[in-house]
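Participant: take a look and give me a structure for this.
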Amino acid sequence: MSDIAVVVGELREEWGTTDRMIAKLSSAQWNLETPSPGWRIKDQIAHLATSDAAALAAAKFAGLATPPSPAEVTGKALDPSVLGDQSARLTARMPQPVVVGLWRATRRKLAETLIELPSDRRIPWFGRSLTASAMASARIMETWAHTVDISDALGLGIDATDRLRHTAYMAVENRDGSFRAHDQDPPDEEVRLELTLPSGVEWIAGPAHTSSRVLGTALDFCLVAARRRHRDDTDLQAVGLAADRWLQVVQAYAGAAGSGRQPRALESKADIFMPDNERRADEQQQ
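Facilitator: Model (predicted):
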């Protein structure tokens, strides 16, 4: 994507947004159920803590004089069955300050390790490898996705910044993997993604010559790609069969797709997408 220091700086901003959201949660709020079935807010933060710890371990492996292969790491330290629900559930049993403290310490070390990693090293990650920049983008994507769940649980607006381009980038990189996660063959035709970032800047990926395109806002696309909203609850447009097929399965992360979200009747999309402070100002003007 760009210089590692810049991307890690944005990762720190993403972490900071989430941290401010949970910093003063009461015990009752800490135990609130989120839209992800069976996941409370404390489970979401515990998952971020354990997945950041896994990313840190993988980055340290990459820093060795003779790094292990992705298959070797996945088969040992980063067994997905341990990293996923099981490790998050165990971590979530700890007191709230301990979980948050663990996450803060781990992410601080992860940021330092990613910046210091030699530019020619790739990080082993579940059967594949990532550059330090791509790993930072992946962490931005996952942090934002889980923060959407927390925002929904607390009734807050979704934080939408130009950092969404990292989630969009991860979705583009995982296009073929999205189809395979649904036991489908990827279409031969390429898809062009034309999104508008919150700042109004256009973010484009894919060849100009293709007739298949996905059009809309980065927020809508990233909510669908993170599987936090059903595409029917957005204004995304798919032009062409390949684009339509992709929107049916798109996900910004590798691995199993999960059940995703069902379409829901929204009283107002603006109410979902508008940050709390902007919503209050809008209500006062009315």
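
Participant: for the rest of this, base every contact and every neighbour count on C-alpha atoms.
Facilitator: Will do.

Participant: how deep is the residue lying closest to residue 212 once chain neighbours are set aside tucked in, by neighbour count?
Facilitator: Spatially, and ignoring its direct neighbours in sequence, residue 212 is nearest to residue 240 (4.6 Å; CA to CA, 6 or more residues apart in numbering). Residue neighbour count, defined by other CA atoms under 10 Å, stands at 15 for residue 240.

Participant: now the other sequence, so there's something to compare against:
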Amino acid sequence: MTGNTVLDQVLADLAAQGDELDGHVAGLSDDQWRTPTPAEGWDIATQVAHLAWTDRASIAAVAHVHGDTEGWDNLVLEAIADPEHVVDKAALAGADRPAADLLADWRQGRAQVIEALRSVPRGHKIPWYGPPMSPTSMATARFMETWAHSLDVYDALGVTVAPTDRIVHVAHIGVRTRNFAFVTNGLEPPTDEFRISLTSPSGEQWEFGPDDAVQTVNGSAYDFCLLATQRVHRADTDLVAVGAEADQWLDIAQCFAGNPGAGREAK
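Facilitator: Alright, predicted model coming up:
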């Protein structure tokens, strides 16, 4: 797939992922929205509020591309003023509202961010907290966040949701952020590419990197995506690394922006 076809597919999967989570939270009582999730200090409302805030930030960033710079510029100033806490503050403030209002805001933002990303002129990049991104890259990042935070909500609710091949977008960003994971941990990134072979939920084989790479990672795509979003301890995955640097990567894999996370304890 090329051009808008790729973006359209990611946006369709992003919409489906949001709808899936919506179906699990829409009927919750106000008390249930306050159920703690595995993320310390974050309940279900906080998780959804974070998704809603990030959608709004994405919409503001796209508006900047179209010449409406005020909203995005204000968000950047907020991040500069308190880089360590801006995300938590926004999520907690957003969660401190009636559940119906939060749900309505999240639904509106989900629809608007998809239309906003479709509106970006071909070849233009969108400003972000890190390097500027293409619409497809931003849509992929929004999918990754939606998927990862959905897992926290499902854990809190005690429900199991079968993975789908939509997680290819998480696998893709997990592979692309290999060097970022090394840098954010104060380590020199490897100079050679790895071969990553992952089995999708449907049984397809997803391959990344050159066939003749000396260092490799093999296992299930679902486990790799859980690890890259730090929703599982490495010991609880089926991932197998060959090579010292590939092995080290699995200890520090991180596909989300920000400082290295604490990860999850082994079961």
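
Participant: so who does the aligned partner of the residue nearest to residue 212 of structure 1 in structure 2 touch?
Facilitator: Under the alignment (TM-score structural alignment), residue 240 of structure 1 maps onto residue 243 of structure 2. Neighbour list for residue 243 of structure 2: 214-216 [criterion: CA atoms under 8 Å, 6 or more residues apart in numbering].

Participant: among those, which ones are buried?
Facilitator: For those, a neighbour count by 16 or more other CA atoms under 10 Å gives the buried set as 215-216.

Participant: want to throw the contacts of residue 243 of structure 2 into JSON lines with distance to residue 223 of structure 2?
Facilitator: JSON lines is the format used below for the contacts of residue 243 of structure 2 (distance: CA to CA, whole Å):
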{"residue": "214", "distance to residue 223 of structure 2": "22"}
{"residue": "215", "distance to residue 223 of structure 2": "19"}
{"residue": "216", "distance to residue 223 of structure 2": "15"}
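
Participant: where exactly do the helices run in the stretch 101-250 of structure 1?
Facilitator: Under the criterion DSSP state H, counting those that start in this stretch, the stretch 101-250 of structure 1 contains helices at 132-154, 164-173, 175-181, 218-225, 241-249.

Participant: right, and these - which one's nearest residue 233 of structure 1?
Facilitator: Nearest to residue 233 of structure 1 among the helices of the stretch 101-250 of structure 1 is helix 218-225; the distance by CA to CA comes to 8.6 Å.

Participant: which residues are in contact with that closest one?
Facilitator: Against helix 218-225 of structure 1 from outside (CA under 8 Å, 6+ apart): 145, 160, 164-165, 167-168, 171, 195-198, 203, 229-231, 234-236, 247, 250-252.

Participant: which residues does the aligned partner of residue 58 of structure 2 in structure 1 contact?
Facilitator: When structure 1 is aligned by TM-score structural alignment, residue 58 of structure 2 is paired with residue 55. By CA under 8 Å, 6+ apart, the residues touching residue 55 of structure 1 are 110, 125, 135.

Participant: buried ones in stretch 102-119 of structure 1?
Facilitator: In stretch 102-119 of structure 1, counting by 16+ other CA under 10 Å, buried: 102-104, 106-107, 110-111, 113-115, 117.

Participant: picking up where we left off before, now the helices of the stretch 101-250 of structure 1 as CSV including mean neighbour count and distance to residue 84 of structure 1?
Facilitator: Formatted as CSV, these follow (neighbours: other CA atoms under 10 Å; distance: least, CA to CA, whole Å):
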stretch, mean neighbour count, distance to residue 84 of structure 1
helix 132-154, 23, 13
helix 164-173, 23, 19
helix 175-181, 21, 17
helix 218-225, 26, 19
helix 241-249, 18, 21
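
Participant: could you dump these into JSON lines and include distance to residue 62 of structure 1?
Facilitator: Output for the helices of the stretch 101-250 of structure 1, formatted as JSON lines (distance: least, CA to CA, whole Å):
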{"stretch": "helix 132-154", "distance to residue 62 of structure 1": "10"}
{"stretch": "helix 164-173", "distance to residue 62 of structure 1": "21"}
{"stretch": "helix 175-181", "distance to residue 62 of structure 1": "23"}
{"stretch": "helix 218-225", "distance to residue 62 of structure 1": "28"}
{"stretch": "helix 241-249", "distance to residue 62 of structure 1": "31"}
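
Participant: tell me which of these sits nearest to residue 28 of structure 1.
Facilitator: helix 132-154 (11.1 Å).

Participant: quick check: the closest one compared with structure 2, mean distance?
Facilitator: Following the fit onto structure 2, the mean deviation recorded for helix 132-154 of structure 1 is 0.5 Å by mean CA distance after the TM-score superposition for structure 1.

Participant: residue range for that helix in structure 2?
Facilitator: With TM-score structural alignment as the criterion, helix 132-154 of structure 1 aligns to 135-157.

Participant: and residue 36 of structure 1? What does it align with in structure 2?
Facilitator: By TM-score structural alignment, residue 36 of structure 1 lines up with residue 39.

Participant: what is the burial count for that match?
Facilitator: With other CA under 10 Å as criterion, residue 39 of structure 2 counts 17.

Participant: next one: it from residue 148 of structure 2, what distance?
Facilitator: Computed with CA to CA, to the nearest Å, the distance linking residue 39 of structure 2 and residue 148 of structure 2 is 11 Å.

Participant: nearest spatial neighbour of residue 150 of structure 2, skipping sequence neighbours?
Facilitator: residue 21 (6.1 Å).

Participant: and the one you found, what's its match in structure 1?
Facilitator: So residue 21 of structure 2 corresponds to residue 18, using TM-score structural alignment.

Participant: show me the contacts for that match.
Facilitator: 143-144, 147.

Participant: my read is it is in a helix, agree?
Facilitator: Yes - counting by DSSP: H, G, I helix; E, B strand; the rest coil, one finds residue 18 of structure 1 located in a helix.

Participant: what distance do you get for it to residue 40 of structure 1?
Facilitator: From residue 18 of structure 1 to residue 40 of structure 1 the distance is 15 Å (CA to CA).

Participant: residue 17 of structure 1: what's it in contact with?
Facilitator: Residue 17 of structure 1 neighbours (CA under 8 Å, 6+ apart): none.

Participant: kindly apply the preceding question to residue 231 of structure 1 instead.
Facilitator: Counted by CA under 8 Å, 6+ apart, residue 231 of structure 1 has contacts 220, 224, 247-248, 263.

Participant: which of those residues also appear as contacts in structure 2?
Facilitator: Using both residues aligned by TM-score structural alignment, their matches' CA atoms under 8 Å as the contact test, the members of the contacts of residue 231 of structure 1 still in contact in structure 2 are 224, 247-248, 263.
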